[in-house]
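> A predicted structure for the sequence below; I have some questions about it.
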Amino acid sequence: MTHDANSKAQTGCRPDPTAGKRVSFGGLKDKISYSDKDFEDIDPDIQEMFYGRQDDDDRP
C-alpha cells in the first residue's frame, strides 16, 4: 500500500474500505413523487416473493 501527497491510502483498483463515504441528503428532492393510492393495492411482485407464483401447482 502506498500513500499519495494527501496521505490517502492507495490500494490499486480496489476502493479503500477505511475511507469515509460522502453522504448527501435530499439528492432526489422534487424528482420522485408518489401518491398514497400507489400503496393501497397488494403488490403482485411482493406476493410472489413471499408466496410463490400464483400458477404453481404445488401451492397449498
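Sure, I can see it.
> drop to CA atoms for contacts and neighbour counts, all remaining ones
Noted.
> how near is Glu2 to Tyr51?
Quick fix: residue 2 reads Thr, not Glu. 51 Å (Cα to Cα, to the nearest Å).
> again, but for Ala9
47 Å.
> more neighbours: which of those two?
The residue with more neighbours, out of Ala9 and Tyr51, is Ala9; 15 against 10, by other Cα atoms under 10 Å.
> and here is the other one:
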Amino acid sequence: MRPTCSKSDLPEKICVVCQRPFTWRKKWQDCWDEVKYCSERCRRRRSQAKNDS
C-alpha cells in the first residue's frame, strides 16, 4: 500500500484574480509552476482583474 499525503501538506498558491488561497490538484501535477488561477471562472475574469488594479 502506498503512503498517502494529507491534504494539509499540499502546496498552496494565491489566485491572482480573487486573492483566495487554492491548493494543488492532481490535474496540475505537470504544470503547477504555471498555474495562476484557482478556477475557470477566475481565468476568464483575468482581464477584469487587470483593469481593477
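Nice, thanks for sending it over. Keep in mind that what you see is a predicted model, and the values were worked out from it rather than measured.
> care to give me the TM-score?
The TM-score (TM-score structural alignment, normalised by the length of structure 2) is 0.26; 28 aligned residues with a Cα RMSD of 3.6 Å.
> can you list the buried residues in the longest helix anywhere in structure 2?
Counting by DSSP state H, the longest helix found in structure 2 is helix 46-52. Residues Arg46 are the ones in helix 46-52 of structure 2 that count as buried (16 or more other Cα atoms under 10 Å).
> show me what that helix is packed against.
Packed against helix 46-52 of structure 2 by the contact rule (3 or more Cα pairs under 8 Å, 6 or more residues apart in numbering; DSSP states H and E) you find no helix or strand.
> what's the burial count for Cys42 of structure 2?
For Cys42 of structure 2, using other Cα under 10 Å, the count is 17.
> sec struct for it, please.
Here Cys42 of structure 2 is helix, with the state taken from DSSP: H, G, I helix; E, B strand; the rest coil.
> what's the closest non-adjacent residue to His3 of structure 1?
Ala9 (5.1 Å; Cα to Cα, 6 or more residues apart in numbering).
> do you know how far that neighbour is from Gln47 of structure 1?
Taking Cα to Cα, one finds Ala9 of structure 1 at 46 Å from Gln47 of structure 1.
> ditto for Thr2 of structure 1
From Thr2 of structure 1 to Gln47 of structure 1 the distance is 50 Å (Cα to Cα).
> those two - which one has more neighbours?
Shown here are Thr2 of structure 1 and Gln47; by other Cα under 10 Å, Gln47 has more neighbours (12 against 9).
> contact partners for that one?
Going by Cα atoms under 8 Å, 6 or more residues apart in numbering, Gln47 of structure 1 touches no other residue.
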